[in-house]
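Asks: dropping a prediction and its sequence here:
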Amino acid sequence: MTRHRLRRSLLAGACGLALVASLPTSASPAPRAAAPGAGASPAASDAASATKRWTTKNATALGTGGAVSSVDPEATHAGIEVLRKGGNAVDAAIATAAALGVTEPYSTGIGGGGYLVYYDAKSRKVSTLDGRETAPASIPRDVFIDPETGEPYPFTPDLVTSPASVGVPGTPATWERALDRWGTLSLRQALKPAERIARRGFVVDDTFREQTLQNKDRFAQVSTTADLYLPGGDAPAVGSVFRNPDLAATYDALGREGTKIIYKGRIGSDIVRTVQSPPKTADATLPFPKGYLEKSDLAAYSVVKHKPTKVRYRGLDVYSIAPSSSGGSTVGEALNILKTKKLSTLPRTEALHDYLDASSLAFADRNAYVGDPAFVDVPLKTLLSKGFARSRACAITDRALPTPTDPGALDGSGCTTAPPVGRNDTGTSTSHLVTSDRWGNVVSYTLTIEQTGGSGIVVPGRGFLLNNELTDFTPVYDAADPNRIEGGKRPRSSMAPTIVLKDGKPVYAVGSPGGATIITTVLQTLVNRIDLGMTLPEAVAAPRASARNTAPPAGSPAGAGAVTAAEPEFIEAYGDQLEALGYVLTPSGDSFTLNAQIGAVAALEFRKGGRVLAVAEPVRRGGGDAEVVRSR
């Protein structure tokens, strides 16, 4: 029996399921504001209830005994209560993630996938789990091509609301695998806080309503989704209480029977039936291209354990996730390029110039070389080598690198390049969380259902949205593209859950949602903290720009410059200086981005005396929430 299973057995013997099932719903040892309850509607209403709900958001918290940071106070509190009852960082991470599936259903849930990075304090080793979704085995190469036009379906809204875009969910298997390997709680125990939130409801905030309204047109074309999220034809009102009893029952069944109920059982059958025959409304106008998911695809799914990526940067060891995600390799390559620069001694504009160009160069290489390693020979060792970084850094001059630039030659021969391949993935949703415990274990976990609202399809009677993760494949098949569509393959991701060590001990844990901007958000946060002298809260709050080797818009004049998406605050602060260097700064945002914001970081910083600084976004996506077990 492993030490984790032994400890779980002892805990269960002493406390039984009450360890988590009886977590208090009243004030915790560090009470925070809670909203009054509401009525008995299955979705949203305003009737009074005595049940306490967690609504106050704290952007920072400093203390000991463990910490949690996420985008939502209900989810953060669920993780903290697990820590207070004796659970470890993995237990808290799964409890937090499950709660996010209730309160952040448009970003994450058991219909999606993700990547988990874990630091074990006893062994001082970093491990990872790849819980990315996979394509159905029978998926055709032209799945995203409209047979009537011969052209790709419009990305929005056709592909994002499509059974053809649904991959095999990996999140439930990730939760079970992480708890089995490193946790002390059973899956049933870890899911109990989220189940309770789904039954008694959470308070609707501005972000939840706005995201619902952003998706109103497509949600209205799926009967189960409209019934849940558009009661009476409108999004739930701010301040009302949203309940999801179907999801509560799903969590209960998943906890009692394990993930076999999804991968080999009746919930899996419901998923397959929904993909093959989506519950469209009678007046639906979207094409709903055919989905190819089969029961055999669910049965064949497995979580993959990869060695983490690792680069050395300013005396720190930066660990992240390896392919199938491009997050760890691209952040790592960019840091290696920046290591050739002395950012801390440069004027801010010059430091930002180096950051932006390093990011563009790394993205060029990501697009050309990174895909699912089960299908593609990814040159990961080369991409993360110092020699390759030097061969790319020589392309950075005192002027902006025009984009798109070509990828680097893998032989590292000077500044020569290879032909361009691939595209930038555009998904914008996802959620990230970080946890730590009293023993020093740390989790950095990013999970998603892809676009905000995923596929827009709620599984009947189950209360969760299915992903549209297969839109991360390049839509037009190209045998030279590492991200080409293939059956059983994981689409390339940008998720970059990261843990930074010094002398074998954790210093930072960081990650973000945001599609391809995840990579630049994590990179910029690290540069802000490590190189530019910002505190961690300042590094998280600072305005962002995301250089992803983007081509100029159609019709732009030749030599339009380095096209870079940036938040309005970034443009206001640095636009004139950077445009003088040749950058073309464009306001970030699309139909699935909230208020033109880039990313939503959750991070931890580990200090002397066992103290942990937990940091969440103060503003982006409505602000996040950070909490510690004991404030100090």
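Replies: Received the coordinates, thanks.
Asks: going by C-alpha atoms from here, please, whenever you check contacts or count neighbours.
Replies: Noted.
Asks: and the host helix or strand of Glu572, which residues are buried?
Replies: Per DSSP states H and E, Glu572 falls inside helix 568-580. For helix 568-580, a neighbour-count test (16 or more other CA atoms under 10 Å) marks 568, 570-571, 575, 578-579 as buried.
Asks: now the helix or strand just after that helix, how far from the chain's geometric center?
Replies: With elements assigned by DSSP H and E, the helix or strand that comes after helix 568-580 is strand 583-587. Centroid separation for strand 583-587 versus its chain: 25 Å, with CA atoms, centre = their mean, to the nearest Å.
Asks: distance to Tyr229 for the buried residues of helix 568-580 - can I get that in JSON lines?
Replies: Rendered in JSON lines, the data for the buried residues of helix 568-580 read as follows (distance: CA to CA, whole Å):
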{"residue": "Pro568", "distance to Tyr229": "31"}
{"residue": "Phe570", "distance to Tyr229": "34"}
{"residue": "Ile571", "distance to Tyr229": "36"}
{"residue": "Gly575", "distance to Tyr229": "40"}
{"residue": "Leu578", "distance to Tyr229": "43"}
{"residue": "Glu579", "distance to Tyr229": "43"}
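Asks: from these, which single one is nearest Ala194?
Replies: Comparing the buried residues of helix 568-580 against Ala194 with CA to CA places Pro568 closest, at 36.0 Å.
Asks: second structure follows, compare the two:
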Amino acid sequence: MWQAALLILLLPSVVPAADEQAVPRPAAQAIASAHPLATRAGMQILDAGGNAFDAAVAVSAALAVVEPYSSGIGGGGFWLLHRASDGKQVMLDGREKAPLGARRDLYLNAQGDVVPGLSMDGGLAAGIPGEPAALVRLAEHYGRLPLDQSLAPAIRLAEEGFPVDGHYRAMARFRLTALRRFPAAAETFLSKGEVPAEGVLIRQPALAGTLRALADKGRAGFYAGEVARRLVEGVRKAGGIWTLDDLKQYRIIEREPVSFSYRGQRIVSAALPSSGGVGLATMLNILAGYSLDQLEPAERVHLVVEAMRRAYRDRAQYLGDPDFVKAPLSLLMDTRYADGLRASIHPQHATPSRLLPGTASLSNGTDTTHFSVLDREGNRVAATLSVNYPFGAAFIAPGTGV
């Protein structure tokens, strides 16, 4: 689903890394995520002897429980890793994939027109999830603790529930009509068909069961067996086209991160199909030509906005899934290319949008979340997770919580 992958935020994951040999081990460990319960889950794993990769499993799974409008086990993401022991840097590409039966006219009617909502709500809108496979890969190839231990905090949150806050209410209100259409989703995320009040506990016992199957059986606990059967059955009854082969064939891809320099610092960021690393390189290469610290705040903001607009224009025009689209990366990340873009920026006037063709409308990031983890050994994780639209397809396959 490269098209959905382009919806990732411009700055999905950035790990500054100057001279790796000279970077000392941190004196403390840290986690930053969008929800305190997810941060707490990760800290519990670090305190139990896990490393940053174990904590990333815990945070990812916990966010899937407490931020269902931004990420989920039914979604995917990118995990940018730095392993301190050998300096290995890699990006786990765990984005969703289109079912094998997908075709270019999947969301069109007989007249060739787009059917409103068909690509956003329900079983036909659902891609093959990548997050469960990514959590298994993190635990088995990079973590120190068993998967079931790292998933335990999320399982507990799903069973015991988490309190609704104002942001949850806003997202549920935004997707209320779609959530009401699908009984399992309405029962899970709403209160008698309405947006739940603040403080109401959202319990997800079916999701807890799916997470437990993943914890007990690893990849086979999700992509095969009873969970897989229920997923396929639920999606197909809701008009989707999943098959058991779709789940069986899903694979995580390890990709080489994007790396570039900015003002003497080496920056490592996400590779395609995330557009973040390339976009960040373009933007910073443009800004490198300015003495930003000597400018007034309004001037700085203007230049940053203009640089970002050009990076986003290039994202919409050139970037895609590298397995299917050949992007001109060497050009887009070349400082000489940035020189030309910089020359098109007027220091006092914004560039009219009509002079930046190829841009697409973008969401405000309510369907995406990011977190970062640093442990005392110097291992680091920067992850961006998404379900592409608030509450994803607003659909849950009965009996799975997904």
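Replies: Right, received. Where do you want to start? Nothing here was measured: the structure is a model prediction, and the numbers come from that model.
Asks: what's the matching range in structure 2 for the helix holding Glu572 of structure 1?
Replies: In the comparison with structure 2, helix 568-580 of structure 1 aligns to no range at all (TM-score structural alignment).
Asks: and the angle for that helix with strand 583-587?
Replies: On the basis of axes from the mean of the first three to the mean of the last three CA atoms, to 10 degrees, helix 568-580 of structure 1 is oriented at 160 degrees to strand 583-587.
Asks: which neighbouring elements make contact with helix 568-580 of structure 1?
Replies: Helices and strands touching helix 568-580 of structure 1, by 3 or more CA pairs under 8 Å, 6 or more residues apart in numbering; DSSP states H and E, are helix 348-369, strand 583-587.
Asks: all helices for the stretch 251-400 of structure 1, in order.
Replies: Remark: helices assigned in the stretch 251-400 of structure 1 by DSSP state H, counting those that start in this stretch are 260-263, 266-276, 295-299, 327-338, 348-369, 380-383, 386-393.
Asks: which of those is buried the deepest?
Replies: Greatest average neighbour count among these goes to helix 327-338 (a mean of 29), per mean count of other CA atoms under 10 Å.
Asks: report the aligned residue range of structure 2 for the helix or strand harbouring Val527 of structure 1.
Replies: Val527 of structure 1 belongs to helix 517-530 when elements are defined using DSSP H and E. Against structure 2, there is no aligned range for helix 517-530 of structure 1 (TM-score structural alignment).
Asks: do the same with stretch 4-24 of structure 1
Replies: Under TM-score structural alignment, stretch 4-24 of structure 1 corresponds to no residues of structure 2.
Asks: quick check: which element contains the aligned partner of Ala32 of structure 2 in structure 1?
Replies: In structure 1, the residue paired with Ala32 of structure 2 is Ser69, using TM-score structural alignment. Counting by DSSP H and E, the element that carries Ser69 of structure 1 is strand 60-70.
Asks: what residue of structure 1 matches up with Pro68 of structure 2?
Replies: The alignment partner of Pro68 of structure 2 in structure 1, by TM-score structural alignment, is Pro105.
Asks: check Arg315 of structure 2 too.
Replies: Alignment note: Arg315 of structure 2 maps to Arg366 in structure 1; criterion TM-score structural alignment.
Asks: can you check Leu147 of structure 2 too?
Replies: For Leu147 of structure 2, the aligned position in structure 1 is Leu187, judged by TM-score structural alignment.
Asks: that match contacts Gly258, correct?
Replies: Yes. Counting by CA atoms under 8 Å, Leu187 of structure 1 does reach Gly258; the two are 7.2 Å apart.
Asks: settle it for me: which of the two has more neighbours?
Replies: Leu187 (27 against 19; other CA atoms under 10 Å).
Asks: look up the closest residue to that one, ignoring the ones flanking it.
Replies: Gly255 (5.4 Å; CA to CA, 6 or more residues apart in numbering).
Asks: next, count neighbours for the counterpart of that neighbour in structure 2.
Replies: Counting by TM-score structural alignment, Gly255 of structure 1 corresponds to Ala215 in structure 2. Ala215 of structure 2: 24 surrounding residues under other CA under 10 Å.
Asks: also Ala237 of structure 1?
Replies: Per other CA under 10 Å, the neighbour tally for Ala237 of structure 1 reads 18.
Asks: quick one: the aligned partner of Asp120 of structure 1 in structure 2 from Phe53 of structure 2, how far?
Replies: Using TM-score structural alignment as the criterion, Asp120 of structure 1 maps onto Arg83 of structure 2. Taking CA to CA, to the nearest Å as the criterion, Arg83 of structure 2 is separated from Phe53 of structure 2 by 9 Å.
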